[in-house]
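Trainee: test case, fold it:
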Amino acid sequence: MKKLFFLLATTGLLAGCAGGKSPVGLALISNVKGPISATDHTVTSKKGASCAHNLLGIVASGDASIDSAKKKAGITKVSSVDYKTTGIFPFYGKTCVNVKGE
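Mentor: Predicted coordinates for the structure are as follows:
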């Protein structure tokens, strides 16, 4: 009974731990990229990135918004938006949104 309780408690604690967006699901070690959107605008003279971090599912911070990435690079016309997620589950996760445009 004690082993079952320990297993359930551990699973419950890890369920909200550091993770991020991934096209293939969460893994013990992640380093994946994926698409968010694309437009017909083909000029990509500028690139902007914006990131958010998660530590142990306890502390999450950052602004991984498209708007933030656009502002950092001075982009007014978006060509494409992608993301990159890196991390070591369940300890640390980082997701960055990458915007290209002019």
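Trainee: contacts and neighbour counts: CA atoms only from here.
Mentor: Noted.
Trainee: can you name the next helix or strand after the helix ranked longest in the chain?
Mentor: The single longest helix within the chain, with elements called by DSSP state H, is helix 2-14. Once the chain leaves helix 2-14, the next helix or strand it forms, by DSSP states H and E, is strand 29-38.
Trainee: now that following strand: buried residues?
Mentor: 30, 32-33 (16 or more other C-alpha atoms under 10 Å).
Trainee: so which elements touch that strand?
Mentor: Packing contacts for strand 29-38, counted by 3 or more C-alpha pairs under 8 Å, 6 or more residues apart in numbering; DSSP states H and E, involve strand 78-88.
Trainee: helix or strand: which one has residue 53?
Mentor: Counting by DSSP H and E, residue 53 is part of strand 46-55.
Trainee: what's that strand in contact with?
Mentor: For strand 46-55, contacts defined as C-alpha atoms under 8 Å, 6 or more residues apart in numbering pick out 17-19, 60-66, 68-75, 91-102.
Trainee: second chain to compare with the first, below:
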Amino acid sequence: MKNTVCLIAAASFLCSCGGITERPIGVIYTNAADPIAATASGGSRTGTAEATSYLGLVAVGDSSIEAAKKNGGITSVSSVDTHRKNILGVVTTYTTTVKGN
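Mentor: Just a heads-up that it's a prediction; the model follows:
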């Protein structure tokens, strides 16, 4: 019985965490983009901001919407998108892209 519980726990851990988070995550590889917000207004400027994690132990950078707005010279936001890229949990990047004026 104890081995069965351990096997189920290990299998659920390695199943890409599909039921644990609201967005899909791959344990081996992730390269996914997600929309966060959008309005009816358009935008001619684009700003990005990025944060990187190494081995899930150290994370550096600023992937906030405010940083992306500042990098693009944007005051009025029309859309926000994110992009996640993960390779074996060794290096993970999270990029926020803001469009607006």
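Trainee: superposing both, give me the TM-score.
Mentor: Counting by TM-score structural alignment, normalised by the length of structure 2, the TM-score of this superposition works out to 0.75. Behind it: 87 aligned residues with a C-alpha RMSD of 2.6 Å.
Trainee: give me the buried subset of the contacts of strand 46-55 of structure 1.
Mentor: Using 16+ other C-alpha under 10 Å, the buried ones in those are 17-19, 63-66, 68-70, 73, 75, 91-102.
Trainee: so how far is residue 97 of structure 2 from residue 39 of structure 2?
Mentor: Taken as C-alpha to C-alpha, to the nearest Å, the spacing of residue 39 of structure 2 relative to residue 97 of structure 2 amounts to 15 Å.
Trainee: oops, could you answer that again for residue 71 of structure 2 instead?
Mentor: Using C-alpha to C-alpha, one obtains 10 Å as the distance from residue 71 of structure 2 to residue 97 of structure 2.
Trainee: likewise residue 5 of structure 2?
Mentor: When C-alpha to C-alpha is applied, the distance between residue 5 of structure 2 and residue 97 of structure 2 equals 42 Å.
Trainee: do residue 38 of structure 2 as well
Mentor: Residue 38 of structure 2 sits 12 Å away from residue 97 of structure 2 when distances are taken as C-alpha to C-alpha.
Trainee: give me the common contacts of those two.
Mentor: Residues touching both residue 38 of structure 2 and residue 97 (C-alpha under 8 Å, 6+ apart): residue 80.
Trainee: tell me the centre residue of structure 2?
Mentor: For structure 2, the residue sitting closest to the mean C-alpha position, by C-alpha atoms, centre = their mean, is residue 84 at 3.8 Å.
Trainee: so where does the closest residue to that residue other than its chain neighbours fall, helix or strand?
Mentor: Counting by C-alpha to C-alpha, 6 or more residues apart in numbering, residue 84 of structure 2 lies nearest to residue 94, which is 4.7 Å off, once chain neighbours are set aside. Assigning secondary structure by DSSP H and E places residue 94 of structure 2 in strand 91-100.
Trainee: give me the angle between that strand and strand 29-38.
Mentor: Relative orientation of strand 91-100 of structure 2 versus strand 29-38 (axes from the mean of the first three to the mean of the last three C-alpha atoms, to 10 degrees): 20 degrees.
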